[in-house]
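In: Model the structure of this input:
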Amino acid sequence: MKSGRDTVWELAFNKQPLFEKLKFFLMQHSLKKMMAKSKKDLNCIDILDVGCGYHGNMLRALSKSARSVTGLDFNIDEELFSRDRINSIVGDAEKVLCNVPEQSFDVVYMLSVLEHVNDPVKLLKEVRRVLRPTGVFFVNSPSWFGKFILERVVLPYFDGSGSYKIQVDTHKRYFSNSSLWQVLIDSGFVSSEVKIAKANFFCSVSACITKRNDAA
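Out: Got it, this is the predicted structure:
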């Protein structure tokens, strides 16, 4: 039976723009594929969502099966704090992730975040540090084709409130397969750990990295 809080969240989710819902379901699909390939038992893992968003949509979905989920973002719905198995870290990832103990998580994911940060390599080094050996890191960021779609399709036709324009205007970079690979290597990940592919109808570049068991 669904709780009252779940019903309230579903009502709030249903009011979100169609594009936001589509993005959520595409990201959820990508994460499920990644988890299936990693062969990890969700019931036994601790997950970190860097840039979870105010509503923590993905946190809510994953909390039903993971041992624990932790969301990190500037501003997070306080209602999330009271939920079982959901933890929150409020702040700028570039400033607060360094305070998290090393090897704290089995899975870390970062969805549509890397394009906003000032120093991707510095942040990814911290991600690698908090990831346990054999842990999985999933990162997704807009491609140059995604930039075209955002500016020529999403903003003119799906952004009546102007909220997406505010986000797009804070983008500091876009990625190709090779440029994302390079920042991951510069962050300390090893080439054989990194699997990169286009995603979301070529609008994004995704990488799935399994940290080697002998990695420091």
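In: going forward, measure contacts between C-alpha atoms and count neighbours the same way
Out: OK.
In: The one helix or strand residue 134 maps to - contacts with which helices or strands?
Out: Using DSSP states H and E, residue 134 maps to strand 131-142. Packing partners of strand 131-142 (3 or more Cα pairs under 8 Å, 6 or more residues apart in numbering; DSSP states H and E): helix 18-38, strand 105-111, strand 204-210.
In: what does that strand contact?
Out: Applying Cα atoms under 8 Å, 6 or more residues apart in numbering, the external contacts of strand 131-142 come out as 31, 34, 38, 102-115, 174-175, 203-216.
In: Check the residues you listed for burial and list the buried ones.
Out: Buried members of these, counted by 16 or more other Cα atoms under 10 Å: 31, 34, 38, 102, 104-115, 174-175, 203-212.
In: Show me the strands in the protein, by range?
Out: 46-50, 68-73, 86-90, 105-111, 131-142, 194-199, 204-210 (DSSP state E).
In: Just send the ones you listed back as TSV, with distance to residue 167 too.
Out: Listed next are those as TSV, based on distance: least, Cα to Cα, whole Å:
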stretch	distance to residue 167
strand 46-50	16
strand 68-73	15
strand 86-90	19
strand 105-111	14
strand 131-142	12
strand 194-199	20
strand 204-210	16
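In: tally of neighbours for residue 29?
Out: By the criterion of other Cα atoms under 10 Å, residue 29 has 13 neighbours.
In: who's in contact with it?
Out: For residue 29, no contacting residues are found, by Cα under 8 Å, 6+ apart.
In: Could you point out which of the helices and strands packed on strand 131-142 sits nearest residue 97?
Out: strand 105-111 (11.8 Å; Cα to Cα).
In: quick one on the thing from earlier: residue 7: which of the strands of the chain is closest?
Out: Comparing the strands of the chain by their distance to residue 7 (Cα to Cα), the top pick is strand 86-90, with 17.6 Å.
In: Quick one: distance of the closest one to the chain centre.
Out: 14 Å (Cα atoms, centre = their mean, to the nearest Å).
In: which residues touch it?
Out: Applying Cα under 8 Å, 6+ apart, the external contacts of strand 86-90 come out as 59-60, 63, 68-76, 80-81.
In: Quick check: residue 67 touching residue 41?
Out: No: at 9.6 Å, residue 67 does not count as touching residue 41 under the criterion of Cα atoms under 8 Å.
In: next up, for comparison:
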Amino acid sequence: MGMYAARRPSSKGKRFMSLVSWLTTPSSTDHSCIVCGNKQGNKIILNALHWHPEHGQLEVARCGGCGSAFTLNARKLITPYPSADMDLQDPYFIYLIYLYLELNAGLGWKIPLLERLPYHRYKSMLEIGCNVGVALDYCRTVWQIDALGLEPSAYGIKGAELLDIPIINAYTHEAEELRNRRFSFIYATEVLEHVSDPLAFLKEIRSYLEPDGVLLITTPCSSSIHKLTTPGELYAILSPGAHYFVLSQKQLRQLSKQAGFLHSVIELNGNTIIAYLSDRPITLESTSSTEMRMTAYYDAKISTEAKLDDRVYLGQLINYYISAVKSNTPFDEHGVSRKIDKIFYRLFKLSFEAPLELAERVNQQTSLFDFGMTVPYSLAIYLYHRAEYLRGIDASTGHYYELAALVAAKSLQVDFKSQFLNHYFLKQAQRQIQSMPARSRNSSQTSVQLREITDTITATIPELKNPSLNTLSKIRRRFKSLLNRWQQ
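Out: All right, here's what the predicted structure looks like:
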């Protein structure tokens, strides 16, 4: 994800279902394509609500030449997100940071992209639009490389502070620190679509590369803009008012040539174009287990003596536990779970040994921010994997499955879009509960009460009421993509 990965939910409470409307018959426009300048055969295909609803509907056209999609009058209508100063003054902003860190910032799909590179040859890297800087920190920690990030939003400021990593709070053309510098590797994920002149941007990035350096970029693909794409997914691809355009694979290849790159590997994965660009032939390698690499990263983070924010350290402990269980990596499970228990109690005054008290506190929360003040955003995922570990060694799983289901359900109720991954863990936890013998399942009054609370919560979640809803289809497809992406 780039610099705009997590934003505050709209106060309007509008659902994605109503945010995009297709034209029955595409209409011609004489507006030039923002990307290639073509004026022939351009058609307005849909209207989409600006991310800031007060700005109304935007018209989106498809280029008859390069096949990219672009917003009409984009240079006038693109609206910047709140300034870094404004976000930093917002007392709730820190919880968006915790959300991003605790759900590991997309490392599950970024690591396989990064690990295809011959990184052992690299001496330095630059990540443009690094957000909080988790992928940057991964490269610095695991690759042992000189790493620098560039992030003009408040996410970069807080990331530099919380992870103790070098992030410049500026755009490329403003950063004095980049003058006369060259890097072995540059990484920019979901950034290109946010710039008004993609060719100039690619040329600028190329100027920061060493002669044998590699640029890795990801960007949404225009081939995903069609009526079969679910509304939520489509709206995320378009990001009206934030994205100037959505490139075609063909046009990205053309832009890379125009920018001077002599070699490219450009692939399509789901809705995303992945491009490795260089002046010399690019050799991509097979990747090792993503979960094992994540385990190594989080192991290094929790082993460091650097003083970290307690909440950040707890999130890293939880992510280490989860990735170690998923990768079957031997670890001191008892020691790590005890650390998690202690920090969890210290920060939230809650205990896993008092499941009904925990359930009651969680169930009282009504917003994404209230939820994050009460428990970590990754709690349901941790509880599920804790139960899986205990079941795997034939130990009692206690109330971990029931709590995992309850916390997951509540997270979906307060903000389905931001925490949609918990839908998978809700279903998995419920499946494990149902697989227990009926006598065992109903022997504990606490278990019965926890399941009743969960059922009450899930009954109020619109996205779960009708399995044919587009939103639910989107969640299932997205999660499947996250599970399978780039696995060898």
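In: Any idea what the TM-score comes out to?
Out: With the length set by TM-score structural alignment, normalised by the length of the first structure, the two chains reach a TM-score of 0.70; 183 aligned residues with a Cα RMSD of 3.3 Å.
In: re the thing from before, so which of the contacts of strand 86-90 of the first structure wins on neighbours?
Out: Among the contacts of strand 86-90 of the first structure, residue 69 has the most neighbours (other Cα under 10 Å), with 26 neighbours.
In: Counterpart of that residue over in the second structure?
Out: Matched by TM-score structural alignment, residue 69 of the first structure corresponds to residue 147 in the second structure.
In: Which residue comes closest to its match once chain neighbours are left out?
Out: Closest residue to residue 147 of the second structure apart from its sequence neighbours, by Cα to Cα, 6 or more residues apart in numbering: residue 125 at 4.9 Å.
In: check contacts around the residue mapped onto the one you found from the first structure.
Out: Under the alignment (TM-score structural alignment), residue 125 of the second structure maps onto residue 47 of the first structure. Under the criterion of Cα under 8 Å, 6+ apart, the neighbours of residue 47 of the first structure are 66, 68-70, 105-109.
In: What residues in the first structure pair up with stretch 340-357 of the second structure?
Out: Using TM-score structural alignment, none of the residues of the first structure align to stretch 340-357 of the second structure.
In: about what we covered before: so which of residue 67 and residue 41 of the first structure has more stuff around it?
Out: More crowded of residue 67 of the first structure and residue 41, by other Cα under 10 Å: residue 67, with 17 against 12.
In: distance of residue 302 of the second structure from residue 230 of the second structure?
Out: 39 Å (Cα to Cα, to the nearest Å).
In: the more surrounded of the two?
Out: Each of residue 302 of the second structure and residue 230 has its neighbours counted (other Cα under 10 Å); residue 230 has more, 21 against 17.
In: Could you check how many residues crowd around the closest residue to the more buried one other than its chain neighbours?
Out: Among residues not flanking residue 230 of the second structure along the chain, residue 470 sits closest, at 5.6 Å (Cα to Cα, 6+ apart). Neighbour count for residue 470 of the second structure, taken as other Cα under 10 Å: 19.
In: again with the one 5 residues further on
Out: Counted with other Cα under 10 Å, the neighbours of residue 475 of the second structure add up to 22.
In: swap in residue 93 of the first structure?
Out: Residue 93 of the first structure has 19 neighbours, counted by other Cα under 10 Å.
In: now do residue 252 of the second structure
Out: For residue 252 of the second structure, the neighbour count with other Cα under 10 Å is 22.
In: and it, what pairs with it in the first structure?
Out: Under the alignment (TM-score structural alignment), residue 252 of the second structure pairs with residue 180 in the first structure.
In: Likewise for residue 192 of the second structure?
Out: Aligned against the first structure - with TM-score structural alignment as the criterion - residue 192 of the second structure pairs with residue 114.
In: hang on, isn't its match packed against residue 124?
Out: No: using Cα under 8 Å, residue 114 of the first structure makes no contact with residue 124, being 9.0 Å away.
In: follow-up on the earlier one: next one: the match of residue 192 of the second structure from residue 105 of the first structure, what distance?
Out: From residue 114 of the first structure across to residue 105 of the first structure, the span is 19 Å (Cα to Cα).
In: how far away is the residue most central in space within the second structure from residue 201 of the second structure?
Out: Residue closest to the mean C-alpha point of the second structure, counted by Cα atoms, centre = their mean, is residue 106 at 4.3 Å. Per Cα to Cα, residue 106 of the second structure is found 24 Å from residue 201 of the second structure.
In: do the same with residue 163 of the second structure
Out: For residue 163 of the second structure, the distance to residue 201 of the second structure (Cα to Cα) stands at 28 Å.
In: These two: who's more crowded?
Out: The neighbour comparison of residue 163 of the second structure against residue 201 (other Cα under 10 Å) goes to residue 163, with 20 against 15.
In: Check the gap between that one and residue 191 of the second structure for me.
Out: Going from residue 163 of the second structure to residue 191 of the second structure by Cα to Cα gives 22 Å.
In: mind checking what residue 210 of the first structure lines up with in the second structure?
Out: That one, residue 210 of the first structure, aligns with residue 278 by TM-score structural alignment.
In: Is the residue in the second structure sticking out farthest from the centre within a helix or a strand, and which one?
Out: Residue farthest from the centre of the second structure, counting by Cα atoms, centre = their mean, is residue 439 at 40.9 Å. Taking DSSP H and E as the criterion, residue 439 of the second structure maps to helix 438-441.
In: Onto which residues of the first structure does that helix map?
Out: Using TM-score structural alignment, helix 438-441 of the second structure pairs with nothing in the first structure.
In: about what we covered before: export the helices and strands packed on strand 131-142 of the first structure to a markdown table and tack on distance to residue 93 of the first structure?
Out: What follows is those, written out as a markdown table (distance: least, Cα to Cα, whole Å):
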| stretch | distance to residue 93 of the first structure |
| --- | --- |
| helix 18-38 | 20 |
| strand 105-111 | 11 |
| strand 204-210 | 19 |
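In: among those, which is nearest residue 166 of the first structure?
Out: Distance to residue 166 of the first structure, taken as Cα to Cα, is lowest for helix 18-38 among these, at 14.5 Å.
In: Just the angle for that closest one relative to strand 204-210, thanks.
Out: 30 degrees (axes from the mean of the first three to the mean of the last three Cα atoms, to 10 degrees).
In: quick one: helix 18-38 of the first structure to strand 131-142, angle?
Out: Using the same axes, to 10 degrees: helix 18-38 of the first structure against strand 131-142 is 140 degrees.
In: from the middle of its chain, how far away would helix 18-38 of the first structure be?
Out: Offset of helix 18-38 of the first structure from its chain centre (Cα atoms, centre = their mean): 10 Å.
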